[in-house]
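Asker: Sequence first, then the predicted structure:
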Amino acid sequence: MGNGPNDHGLSRRHLGQALDDSLRRLGIEHIDLYQMHAWDALTPIEETLRFLDDAVSAGKIGYYGFSNYVGWHIAKAVEIAKARGYTRPVTLQPQYNLLVRDIELEIVDACLDAGMGLLPWSPLGGGWLTGKYKRDEMPAVATRLGENPNRGSESFAPRNAQERTWAIIAAVEEIAKARGVTMAQVALAWTAARPAVTSVILGARTPEQLADNLGAAELKLSEAEMGQLNEISAPQPAAYPYGESGRNQRHRKIGGGR
């Protein structure tokens, strides 16, 4: 990253320099998974995909993926890679947890169609799904939300005011107590069990938190528990195109007319 015209974006020049710099800093010759952080509207996607295909062929990376792409970004990139015979993307790294399920409206289906795996970040919702925050308390200064008082207040207040937030937290807590595990483990187990999810990105700050998070790998939620969490945390889109009306239309047989 820098202030120069070629110090950002997904151009061949910038990606080539960034990849070589990463390999040099890490002291290695190969990166297993190389991910593009965000869509670049100024660089033709063909240029980006060609570079990534060349990087795979050169042995510098094994696979590549994206982060923060929406459904049409994914579909366009995959179809161009297929048409040109380039190596295809294998992963998407989106925000995804019981509190934030918007990717289910389109992005999950795009990944399933493309055969891409999801690597969710913030699976614990920034600490909300661990029972860290209380309805009538602002974040402490030591927390991520509280490090910048102004930013912390803006990001905390809307979620704190939503009854949906507290209903989800209550459901997670209920299951955790019944199973004798932590709320974090329940939230992580739910995310890991969702369609297309291949792994989750943990954000533990201490060895104790990491050990607790890893315990979720041994937790398999029952069908009833998954159903309870799915229902209480369901996205709330408008009826069309992503709500009930849209689902009915998408599932209707082709040729049925409007």
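Answerer: The structure has been received and is ready for your questions. Because the structure is a prediction, the values reported are computed rather than measured. Numbers count the residues shown, from 1 in each chain.

Asker: alpha carbons only for contacts and neighbour counts from here, please
Answerer: OK.

Asker: Check the burial of G65 by counting its neighbours.
Answerer: Neighbour count of G65, defined by other C-alpha atoms under 10 Å: 22.

Asker: three-state assignment of it?
Answerer: Using DSSP: H, G, I helix; E, B strand; the rest coil, the secondary structure recorded for G65 is strand.

Asker: and it, how far is that from T48?
Answerer: Applying C-alpha to C-alpha, to the nearest Å, the value for G65 to T48 is 12 Å.

Asker: again with L129
Answerer: Distance, L129 to T48, by C-alpha to C-alpha: 37 Å.

Asker: Of these two, give the one with the bigger neighbour count.
Answerer: L129 (27 against 19).

Asker: Please give me every residue in contact with that one.
Answerer: 98, 169, 172, 183-184, 187 (C-alpha atoms under 8 Å, 6 or more residues apart in numbering).

Asker: how about CSV for those residues, with neighbour count added?
Answerer: Formatted as CSV, these follow (neighbours: other C-alpha atoms under 10 Å):
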residue, neighbour count
L98, 24
I169, 23
V172, 26
M183, 27
A184, 26
A187, 26
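
Asker: Tell me which of those fall in helices.
Answerer: Members of the contacts of L129 lying in helices (criterion: DSSP state H): 169, 172, 183-184, 187.

Asker: now, the most widely separated pair of these?
Answerer: Spanning the widest gap among the ones in helices among the contacts of L129 are I169 and A184, at 10.5 Å by C-alpha to C-alpha.

Asker: In addition, the following structure is provided for comparison:
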Amino acid sequence: MEYTRLGATGLEVSRLCLGTLNFGSGQPWMMNDREASVELVREALDAGVNFLDTANAYSGGESESIVGEAIEEYDREELVVATKVYFDMGDGPNKGGLSRKHILDQIEGSLDRLGTDYVDVYQIHRWDENTPIEETLSALDTLVEEGTVRYIGASTMAGWQFSKALHAADVEGYERFRCMQPEYNLVDRHEEANLLPICADQDVGVVPWSPLAGGFLAGKYERGREIPEGTRAADDDYTEQRLTDENWEVLDVVRELAAEKDASPAQVSLAWLLHKDVVDAPIIGPRRKSHLEDNLGAVDVSLTDDEIARLEEPIFPQWPVEGKD
């Protein structure tokens, strides 16, 4: 495994981050097997992955508790555990958002489920239009000052919102967001016209989610054929929405390069992200050991400038895009 620094910090993270959205129950495309989920986390750690990403909202906290169980016997100082806050964690008032109350309440639950006394990276899962960003930053700054949180990060928002948050932190003297989680992959490149230039300019680490577009870029699907049973696209429209003519053109090139390099489509797709200077660690989401092993092999796949251009040619990045804000 290779390692890098997260943005402008001194924090060392593996070039691939293990995402844990799949680790829990409630959706057919999730693992729905706690023991197997714990084992998969440990296999990733044994392979050198030290960066784990979860969220309080993933399966209502179940994902965090799986991560907590999995890391019990590992050296906590070597691990980088990241979680998130924003989405509703119950019915009634003050159960969601980024108010000072909700943030301070939710960090306690996350720490309890993770079985640790601090979180390395605490991220706001979305922008909260109902809470002043200064209130959110003040609460996060308190957690950093207490040592409960080491660094703070953000995820999925408009560029103007992120710029506003960074400016507010600088003006008020609050802790800055050190990393950003954008949706970014070969067929979802809108962030090249939104968040990524800001991250590059401000030395903010980039940790892309859905690097394989919900499995589409792994080559699981065939143009014009029925969606296979048991795949994510069969149960979730996120992946199904990627079955467009333009995206199929990208996947055709991915498959061509994979054949030329004796690699898998997933490895080529992840390697493309790893070759981007702005990207620190794509978040992989394997559901079984074979997926994990395949994803880890992406670190060893090299791409030339011409090959990168071939992969990018079918799509022109645009912001905003339909259905996203």
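Answerer: Yep, it's here. Fair warning: this is a prediction, and the values are worked out from it, not measured in the lab.

Asker: Which single one of the ones in helices among the contacts of L129 of structure 1 is nearest to A211 of structure 1?
Answerer: A184 (11.1 Å).

Asker: any idea how far that closest one lies from N97 of structure 1?
Answerer: 11 Å.

Asker: Would you map the helices across structure 2?
Answerer: 34-46, 62-70, 100-114, 133-146, 159-172, 196-202, 232-235, 237-240, 245-261, 265-274, 289-296, 305-312.

Asker: Run the angle between the first one and helix 289-296 for me.
Answerer: Spelled out, it's helix 34-46 of structure 2. Helix 34-46 of structure 2 runs at 30 degrees relative to helix 289-296, counting by axes from the mean of the first three to the mean of the last three C-alpha atoms, to 10 degrees.

Asker: helices and strands around helix 34-46 of structure 2, which ones?
Answerer: helix 62-70, helix 289-296 (3 or more C-alpha pairs under 8 Å, 6 or more residues apart in numbering; DSSP states H and E).

Asker: once aligned to structure 1, how far is the shortest one on average?
Answerer: When structure 1 is superposed, helix 289-296 of structure 2 averages 0.5 Å from its matched positions, counting by mean C-alpha distance after the TM-score superposition for structure 1.

Asker: D21 of structure 1 -> structure 2?
Answerer: Aligned against structure 2 by TM-score structural alignment, D21 of structure 1 finds its counterpart in G109.

Asker: and if you look at T87 of structure 1?
Answerer: By TM-score structural alignment, T87 of structure 1 lines up with E175.

Asker: Surely its match is in contact with L137?
Answerer: Yes - E175 of structure 2 lies in contact with L137 (C-alpha atoms under 8 Å); the separation is 7.2 Å.

Asker: of these two, who's got more company?
Answerer: Counted by other C-alpha under 10 Å, E175 of structure 2 and L137 do not tie: L137 has more neighbours, with 25 against 20.

Asker: who touches the counterpart of I152 of structure 2 in structure 1 in this structure?
Answerer: Under the alignment (TM-score structural alignment), I152 of structure 2 maps onto Y64 of structure 1. Taking C-alpha under 8 Å, 6+ apart, we find Y64 of structure 1 in contact with 33-36, 52, 88-91.

Asker: Restricted to strands, list those residues.
Answerer: 33-36, 91 (DSSP state E).

Asker: before we move on, the earlier item: tell me the spatial nearest neighbour of the match of I152 of structure 2, not counting adjacent residues.
Answerer: Y34 (4.6 Å; C-alpha to C-alpha, 6 or more residues apart in numbering).

Asker: coming back round to it: and which of the contacts of L129 of structure 1 is nearest S11 of structure 1?
Answerer: L98 (35.2 Å).

Asker: Structure 2: which residue goes with the closest one?
Answerer: Counting by TM-score structural alignment, the partner of L98 of structure 1 is L186.

Asker: now do M138 of structure 1
Answerer: That one, M138 of structure 1, aligns with E226 by TM-score structural alignment.

Asker: Enumerate every residue touching V108 of structure 1.
Answerer: Contacts of V108 of structure 1 by C-alpha under 8 Å, 6+ apart are 195-196.

Asker: Under the alignment, what does it map to in structure 2?
Answerer: Per TM-score structural alignment, V108 of structure 1 is aligned with L196.

Asker: roughly how far apart are that match and V121 of structure 2?
Answerer: 19 Å.

Asker: Could you do L270 of structure 2 as well?
Answerer: 23 Å.

Asker: what does A218 of structure 2 give?
Answerer: Taken as C-alpha to C-alpha, the span from A218 of structure 2 to V121 of structure 2 is 28 Å.

Asker: List the contacts of A234 of structure 2.
Answerer: Taking C-alpha under 8 Å, 6+ apart as the test, what A234 of structure 2 contacts is 227-228, 240.

Asker: okay, now the match of M138 of structure 1: neighbour count?
Answerer: 9.

Asker: Quick one: map the residue nearest to Y64 of structure 1 onto structure 2.
Answerer: Y34 of structure 1 maps onto Y122 in structure 2, by TM-score structural alignment.

Asker: and its match, how many neighbours does it have?
Answerer: 28.

Asker: Can you name the residues that contact it?
Answerer: 82-85, 149-153.
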